[in-house]
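S.K.: quick one, what's the 3D model for this:
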Amino acid sequence: MKKAIVASLFLCLGISNLNAQVTFKPGVRGGLNLSTITQTEGTYRPDFYLGVFGAINFTKVYTLQPEINYSRQGVNDILLYDYNSNSNEYYLKNDDISVNYISLSAMNKFTIANRFQIMVGPTLDFVVGKDSEYIYSDADLAVNFGLGYKFPNGISVEARFKKGIAEVLYNNYYYNDNDNYFWGDWNTNNVFQLGVSYAFNLKSKNK
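M.R.: Predicted structure coming up:
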């Protein structure tokens, strides 16, 4: 009985210490997107991303960071096999494709030496705008990997790579008379992100 009471006391103390360490900081983030769609032989498209987050710091090392981001992506200089209804002919052209997403992410951040950060987590993207009929998927599932550096004033710089999993581009019509396809069979999003973030300190200052 005494052992059970002692164990319960240690458990309560551990939970109390854990709760005392957990903090929450909201923040904003934004920066440069360099995106492409795989197996299209296109070039990287420069654009931007903006978002908000809530950093839940469980320990000095581990932080869970849910995010809502607006991400402008796509691919430039892609080769299209298009149709001209006036001349009733197919023709080749180079064009740019833009697709915009609202992204819901859950990043796991591991802080080393109070400054350096390693990030990994899933993202669910929803299409909110596009300029091509060949972007046929309304959603994408992706995995994020990243590195960052946190300054004492709440500002962080970070670099991420977001790898899409779902096929986002429909390519069955992109072939010539010899059935030579200009795209591969599985076209997914690849995005490099370079940016900054700022976490607000909600602690009240003692006078």
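S.K.: from now on I want contacts and neighbour counts done on CA atoms only, so please keep to that.
M.R.: Fine.
S.K.: could you pull out the helices in this protein for me?
M.R.: 2-21 (DSSP state H).
S.K.: and this one, please, so the two structures can be compared:
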Amino acid sequence: MKKLFLGLAMSAGTLSFAQEQAASSASPVRFGLKAGLNVATISSDDAKAKAGIYGGVFANIPVAGNFSLQPEVLYSGMGAKNKDNPGIRLNLDYISFPVMVQYNIYPAVFLEAGPQFSFAIDKRVKNDTRSMDATRVYNGFDFGLGLGAGYYFEQGFGVTVRYVAGLTNIIENSQGDAIRNSLFQVGIAYKF
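M.R.: You can find the predicted model right below:
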């Protein structure tokens, strides 16, 4: 619970910083929406990729020259399928708080990198007939590092891609090898 409050406080602080920057910056802060497809898996020998969705809001804050800071609040469906029995799925739903530093190579093209703080809102193992709560097995917090790129059209619409490598073990009280999330995102965004 403390980690959830920490994440919310960081987001609120970043967004209030964004409002201050808007008043003092020549380039205005732009807010936007984004959504798309997740292709997620976990670092386990019996796991294979599973499709999911993501969506949320962001603030793009110009900080210096071609650099900007982009905090986001996203719903993100992650997890994996069982390699031997694809009907068995691990569904991990998170509220994620990425904080990306973006560098504009050209006015419409950017590269980005930064941390992602994720808080689990649902953890379930499902098959075709049953859904089991996995809250006691999987941690409620995940920390990762994201790398991505994007292109914005003149009308404010853009396409984005991002890879997020999980850095923390998602298994509660694990005695063996660490199991980490791995996520590839492709989607669209719109800046107001």
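S.K.: can you map out the strands along the second structure?
M.R.: 30-42, 47-48, 50-64, 67-82, 89-106, 109-126, 131-133, 141-152, 157-166, 181-191 (DSSP state E).
S.K.: deepest-packed of the ones you listed, please.
M.R.: strand 67-82 (a mean of 23; mean count of other Cα atoms under 10 Å).
S.K.: who are the contact partners of the corresponding residue of the first structure for Thr41 of the second structure?
M.R.: By TM-score structural alignment, Thr41 of the second structure lines up with Thr36 in the first structure. Contacts for Thr36 of the first structure (Cα atoms under 8 Å, 6 or more residues apart in numbering) come out as Gly42, Thr43, Tyr44, Arg45, Gln73, Gly74, Val75, Asn76, Asn189, Asn190, Val191.
S.K.: what's the distance between the counterpart of Phe117 of the second structure in the first structure and Phe24 of the first structure?
M.R.: Aligned by TM-score structural alignment, Phe117 of the second structure pairs with Leu124 of the first structure. Leu124 of the first structure sits at a distance of 23 Å from Phe24 of the first structure (criterion: Cα to Cα, to the nearest Å).
S.K.: over to Lys150 of the first structure?
M.R.: Per Cα to Cα, Lys150 of the first structure is found 16 Å from Phe24 of the first structure.
S.K.: check Phe48 of the first structure too.
M.R.: 26 Å.
S.K.: same thing with Gly31 of the first structure?
M.R.: Counting by Cα to Cα - Gly31 of the first structure and Phe24 of the first structure are separated by 23 Å.
S.K.: cool, and Arg72 of the first structure?
M.R.: Counting by Cα to Cα, the separation of Arg72 of the first structure from Phe24 of the first structure is 28 Å.
S.K.: before we move on, what about Val120 of the first structure?
M.R.: Taking Cα to Cα, one finds Val120 of the first structure at 19 Å from Phe24 of the first structure.
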